[in-house]
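S.K.: could you look at this predicted model? Sequence included:
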Amino acid sequence: MTITQPDLSVFETVESEVRSYCRSWPAVFDRAQGSRMYDEDGHAYLDFFAGAGSLNYGHNNPVLKRALIDYLERDGVTHGLDMSTSAKRAFLESFQELVLRPRDLPYKVMFPGPTGTNAVEAALKLARKVKGREAIVSFTNAFHGMSLGSLAVTGNAFKRAGAGVPLVHGTPMPFDNYFEGTVPDFLWFERLLEDQGSGLNKPAAVIVETVQGEGGINVARPEWLRALADLCVRQDMLLIVDDIQMGCGRTGAFFSFEEAGVVPDIVTLSKSISGYGLPMSLCLFRPELDIWEPGEHNGTFRGNNPAFVTAAATLETYWSDGSAMEKQTRARGEQVEEALISITEENPDDVREYRGRGLVWGMEFHEKARAGRVAQRAFELGLLIETSGPESEVVKLLPALTITPEELDEGLRIVARAVRETAETV
């Protein structure tokens, strides 16, 4: 694909140096629909990024767009803090009827603010308030957000360094298979909890991702998650599952922890909960944990009513028969896995491992810098993919759940080509 160098001058002179994705994809995007984005010159890009998981149902999904336009055209409330509105009521009723009740989940719903890290901060604060303890245990290679509390339970050294202050009251433990099966699960963690001389303060909670997206697509086994849940019960710790990127159907079921059969005490959701890419997040928790005083945790933009509208439309469109969405995602995931098997077999000396669940997959290379070159070549060929892992050593595939089999196959062929062609340049 021949690309004319776009005019990036205003971004380079006015916007902060902190910008990142635009450096990997030097195009000026103008419109998007479904699984494709278009730059201002009309070049099309197949999207295997999906707004970092915020667009599980594609760009400008027509059903969700219609609901949003109708709401705005009738002058529906756009900003309402935590006031009761018809849009919020419609979302809560849909969420209760289509998500919570079918799964026998009794959670109370809190709107802590519009982003994922807002939900994590609320979860950590609530856990500490309930248990009266400060310490939180997280896991190696975890990512939970960019505000200070979330960074304290994030593993990435580069992200943590940006805080500029000590990140306290968080203790990391080994994630599943961190020692590649040579150490029994939770041996170190439980020993520290039981040893009065270990120096580990009794944690209020444990926070975990069932699949570590930013950490390199590290997939926790169901039995590991069940053992963690049991450990939390035995040691009087709350279990927090961060489902911000892996929830809303990304791994197949609506919640990523369903396969393991665990019921977390607290769950955080964001990204695709609005369905349309509009900022929205939820903190869900068992009713007995709802000990907040009115106004004790608030935020100006926690009541994003346009997001409530698209979120309700998303649930009614895609989750009124949740099994259909789940089956489709799993089928698309099998399509991805087959392609990654072929790529691995064709490049046995280059690909270290592929791994994933549902429609989140990663491919790790022996040479860590290779992943970045694959992503760059894929962009040149018209595909948007990013890298993940502590050293950006994993190519990350995160297409929309609504992508067609033909689009998925097209993108996977580009990935295979990018792997081949970057091998030739080494």
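M.R.: It's in. Just so it is clear, the model here is predicted, and its values are computed rather than measured.
S.K.: all contacts plus neighbour counts: C-alpha atoms, from now on.
M.R.: Will do.
S.K.: number of nearby residues for Asp104?
M.R.: 10 (other C-alpha atoms under 10 Å).
S.K.: equivalent analysis for Ser84, please.
M.R.: Ser84, neighbours per other C-alpha under 10 Å, totals 10.
S.K.: could you do Ser342 as well?
M.R.: Quick note: Ser342 (other C-alpha under 10 Å) scores 12 neighbours.
S.K.: kindly report the same for Gly295.
M.R.: 8.
S.K.: for Leu192, same thing?
M.R.: Using other C-alpha under 10 Å, Leu192 has 16 neighbouring residues.
S.K.: check Glu334 too.
M.R.: Neighbours around Glu334, by other C-alpha under 10 Å: 15.
S.K.: what about versus this one:
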Amino acid sequence: MTKTDMKVFEKLESEVRSYCRSFPTVFTKAKGYKMWNEEGKEYIDFFSGAGALNYGHNDPVMKSKLVDYILNDGVTHSLDMATAPKAEFLETFNEVILKPRNLDYKVMFPGPTGTNTVESALKLARKVTGRTDIISFTNGFHGMTIGALSVTGNSFKRKGAGIPLQNVVTMPYDSFVNDDLDTLEYLERFLEDSGSGVAIPAAMILETVQGEGGINAARFEWLQRIESICKRWGILLIVDDVQAGVGRTGTFFSFEKAGIIPDIVCMSKSIGGYGTPLAITLIRPELDIWDPGEHNGTFRGNNHAFITATAALDYWKDETFEKSIQEKSERIYKFLEDIVAKYPEIKGEVRGRGFMVGVASEIEGLASRVSAEAFERGLIMETAGPNDEVFKLFPALTIDESGLEKGFEIIENSLKAVLGTKELVGN
């Protein structure tokens, strides 16, 4: 077999590429929580497609159903025409996910990506309320198209728009300054005072756990107060569950334990089950005032994704899977707490919830070095936060105990190696 020359990517692919710089090898195979490169080197995947592969790589049941569908000439592309796979997904999602949680939402297919669902949510909120402004939160990340980018906090990403990003007011997320400052008292004061310069917005949009922004988990009390504020002022609450949803924080929806019910929910990434592109926007029925075709997209009818998304819902038909996530989540969190206690010199802080966790370090560059060292040792893990100050763990929810332990061992050995380098001395 001819080995792929990495220079082909430098020569022919845009400079905008990023992950292939962090993980400089050519991958050829993936199964479960493992990936292999051309040389046959095995990697444990604690990245999971940035949360798009919550069920791991090439789940056998999803693969079998998808292959059968393809071999039987099932419809691939259908825009939003009626197809059997779409009907089955809608019915299964309603019966397995929405009804048991006493949730009543209409399902919109806005296109295949997370930024598509956010764009549709912002447009609908403005259409429903007749207002233009949106309140977003510091360190939020919601996508790379103009509307979604306008509610994203990262200045590097925002700069890429090339134009002013308007009609958005950014407010401090929970514990943005410190744990003692009540950020919602600050927010409410802006809404109450007609001299604040902040108009009553159409919506507030937030992640209950901020992924790219640094694995910041909002307290349940904070989320409950956000919901109360929104109800008081007639503001729609949009929860972006693109990365934090589908079990990543321990429950199917990341907001379940907070006891809140958003007006609109944005989902993508792992909702497709297999890594197949799919996004959905969940809308309270009374808010579903779209005119036919008012928001559309060529690839909103990805039937291959409907097949795998429906198969993935089998995991949620009883409580077994969710319990296993929560049990393994405790082990992951304890491992990180032990790391922080064992190596006080990293000045670390454990962040996150469920399988969406990481360690933030005050030592400049530490997280990036640990991630790079882990890759050399056979583990794929990325960083997060405005200064890449967090190394984050995103294993597949289906990972076994052996996989977790091997991953833990590599992370600790990588940290030891980095702490032993001269470059870190004096930071």
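M.R.: Noted; the coordinates are in hand. Everything numeric in this text was worked out from a predicted model, so none of it was measured.
S.K.: please name the spatially closest residue to the spatially most central residue of the second structure (chain neighbours excluded).
M.R.: Geometric centre of the second structure, nearest residue: Gln243, 1.3 Å, by C-alpha atoms, centre = their mean. Setting aside the residues directly before and after it, Gln243 of the second structure is nearest to Gly51 in space (C-alpha to C-alpha, 6 or more residues apart in numbering), at 5.5 Å.
S.K.: the one you found maps to what in the first structure?
M.R.: The alignment partner of Gly51 of the second structure in the first structure, by TM-score structural alignment, is Gly53.
S.K.: check contacts around its match.
M.R.: Gly53 of the first structure makes contacts with Gln245, Met246, Arg250, Lys271, Ser272, Leu398, Ala400, as judged by C-alpha atoms under 8 Å, 6 or more residues apart in numbering.
S.K.: trace the first one over to the second structure, please.
M.R.: Residue mapping for Gln245 of the first structure onto the second structure gives Gln243, with TM-score structural alignment as the criterion.
S.K.: list the contacts for its match?
M.R.: By C-alpha under 8 Å, 6+ apart, the contact list for Gln243 of the second structure reads Ala50, Gly51, Ala52, Gly211, Met267, Ser268, Lys269, Ser270.
S.K.: which residues of the stretch 151-300 of the second structure fall in strands?
M.R.: 168-171, 203-206, 209-210, 216-217, 236-240, 264-267, 280-283 (DSSP state E, counting those that start in this stretch).
S.K.: what's the average distance of the fifth one to the first structure?
M.R.: When you say that, I think you mean strand 236-240 of the second structure. Here the mean offset of strand 236-240 of the second structure against the first structure after fitting is 0.2 Å, by mean C-alpha distance after the TM-score superposition for the first structure.
S.K.: any chance of the contacts of Gln243 of the second structure in a markdown table, plus distance to Ile134 of the second structure?
M.R.: Output for these, formatted as a markdown table (distance: C-alpha to C-alpha, whole Å):
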| residue | distance to Ile134 of the second structure |
| --- | --- |
| Ala50 | 26 |
| Gly51 | 26 |
| Ala52 | 27 |
| Gly211 | 20 |
| Met267 | 19 |
| Ser268 | 21 |
| Lys269 | 24 |
| Ser270 | 26 |
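S.K.: please tell me how far Lys65 of the second structure sits from Arg126 of the second structure.
M.R.: Taking C-alpha to C-alpha, to the nearest Å as the measure, Lys65 of the second structure falls 40 Å from Arg126 of the second structure.
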